[in-house]
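1. fold the following and give me the result.
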Amino acid sequence: MAGLRIAVFASGQGTNFQALADAAQQDRLEGASLELLVCDKPEAPVVERAKRAGVDTFLFRPKEYASREDYEREILAELQKRGIGLVVLAGYMRILTPVMVDAFAGRMINIHPALLPAFPGVGGIKQALDYGVKVTGVTVHFVDGGMDTGPIIAQRTVEVLDGDTEATLALRIHAVEQEVFPWVVQRIASGAVSLDGRHVTVTTL
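-> Sure, this is the predicted structure:
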């Protein structure tokens, strides 16, 4: 899958977008290219990151559309026009409809700051901390129609330390995210990731 064209969906700071942009610039993504940032908050810091990285942006305000499906159809047309082969959700805070999910089935991935299936949805770091687990981590998974329920591609563990706050734990989790996300994208771009039902096989180098 050399030459894989990627669109990143993000809503906030864009640290995972930056990790992917850096990996692409350093030629660590098997020739894959970041072609587009899709962002539902035109004033978000990730937009400036995209500009600095030379990545085109598709910016929109959901309130200007009658429905989620309406703006997703517009986004989908843009992705198809650009020949996007992989959609990467990197802190995109919108629930996707079947318009987008079905069009990119098996070609859309998300990163979550917990060890799924534990602590899905918003606030995965706080959920894990409040529950009192000793180990949490990061999950990269394919996107399906559920809330963080898609087949798991990769997971990395992060130890919860005595005295951890949500902020201190988040720092370590985000550092792991920025390592594992480019690695997964690189493996997908190299054709090393295969999906069979709920089971994902990742061939190692």
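2. going forward, measure contacts and count neighbours with C-alpha atoms only.
-> OK.
3. could you look up the SS state of residue 185?
-> helix (DSSP: H, G, I helix; E, B strand; the rest coil).
4. residue contacts, the closest residue to it other than its chain neighbours?
-> Once flanking residues are discounted, residue 185 sits nearest to residue 29: 6.6 Å by Cα to Cα, 6 or more residues apart in numbering. Each residue near residue 29 by Cα atoms under 8 Å, 6 or more residues apart in numbering is listed here: 23, 182, 183, 185, 186, 187, 189.
5. let me know the helix or strand that residue 29 is in.
-> Using DSSP states H and E, residue 29 sits in no helix or strand.
6. tell me the spacing between it and residue 102.
-> To residue 102, residue 29 is 25 Å away according to Cα to Cα, to the nearest Å.
7. go on, residue 130?
-> From residue 130 to residue 102 the distance is 35 Å (Cα to Cα).
8. ok, these two, which is more surrounded?
-> Taking neighbours as other Cα atoms under 10 Å, residue 130 and residue 102 compare with residue 102 leading, 15 against 11.
9. would you do the same for the sequence below? I want to compare the two.
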Amino acid sequence: MKNIVILISGSGSNMAAIVRAAEQGRWGERLNARVAAVISNRADAEGLRFAKDHGIATTVLDHKGFASREAFDQALMAEIDPLSPALVVLAGFMRILTPAFVAHYEGRLLNIHPSLLPAFPGLNTHQRAIDAGCQFAGATVHQVTAELDHGGILAQAVVPVLADDAASTLAARVLSQEHLIYPRAVAQFLAALP
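-> Reported below is the predicted structural model:
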């Protein structure tokens, strides 16, 4: 079985989209894959309840309890590795990962970013797109590398930037597309694995 481990920090809406796609698309039968666990760095992450309700194992590993980013990432790897993940999926996981963590899961680590990379890596992407006068914005599914918001692009979705958009309205429009492209990209990635 190809195990998927999803890391979240908040509502987990992209995680939920992946879980629903896995259930509806019968990934267990078709892809020999399953969402094996959801791990959050925040105990109050809303997505944990959704995962539990869908019978998925959950773990909370509070980053505030660790002296360094490296110590947290080592503990996170200790939670993930026993699951022998085929794929580790970042779904609103609001931590910058250390190079050691990224190297450990090289080729098996995916992220979604709310911009059309390589444009607007980092934070505040929607406001930055509006401020730059962009006519289009979107989301990108990419492989994770040690460089923030870089790595091979697996999928993108494009949405128009409307004249009256605020960052919040653009964010909502982009998020609806994220929920479509992320599960599709994860399924395609899994289908290509031996």
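10. quick TM-score on the pair, please.
-> Once the chains are overlaid, their TM-score stands at 0.93 when taken by TM-score structural alignment, normalised by the length of the second structure; 191 aligned residues with a Cα RMSD of 1.5 Å.
11. residue 117 of the second structure looks like it's in a helix, true?
-> No: assignment of residue 117 of the second structure by three-state DSSP gives coil, placing it outside any helix.
12. contact partners for residue 105 of the second structure?
-> Counting by Cα under 8 Å, 6+ apart, residue 105 of the second structure touches residue 88.
13. then residue 101 of the second structure?
-> 73, 74, 77.
14. just the buried ones from these?
-> Among those, those that count as buried by neighbour count (16 or more other Cα atoms under 10 Å) are residue 73.
15. before we move on, the earlier item: what is the nearest of the contacts of residue 29 of the first structure to residue 95 of the first structure?
-> residue 185 (21.8 Å; Cα to Cα).
16. which residue lines up with that closest one in the second structure?
-> Under the alignment (TM-score structural alignment), residue 185 of the first structure pairs with residue 186 in the second structure.
17. the second structure: helices as residue ranges?
-> Along the second structure, the segments classed as helices by DSSP state H run 13-24, 27-30, 47-53, 69-80, 99-104, 125-131, 167-192.
18. which of those sits closest to residue 88 of the second structure?
-> helix 69-80 (8.5 Å).
19. how far does the closest one sit from the chain's center?
-> 17 Å (Cα atoms, centre = their mean, to the nearest Å).
20. and it, which residues are buried?
-> Using 16+ other Cα under 10 Å as the test for burial, helix 69-80 of the second structure gives 72, 73, 76, 79, 80.
21. go on, stretch 137-152 of the second structure?
-> 137-146, 149-151.
22. cool, stretch 110-120 of the second structure as well?
-> 110, 111, 112, 113, 114, 115, 116, 117, 120.
23. same check, this time on stretch 17-29 of the first structure
-> For stretch 17-29 of the first structure, using 16+ other Cα under 10 Å, the buried residues are 17, 18, 19, 20, 21, 23, 24, 28, 29.
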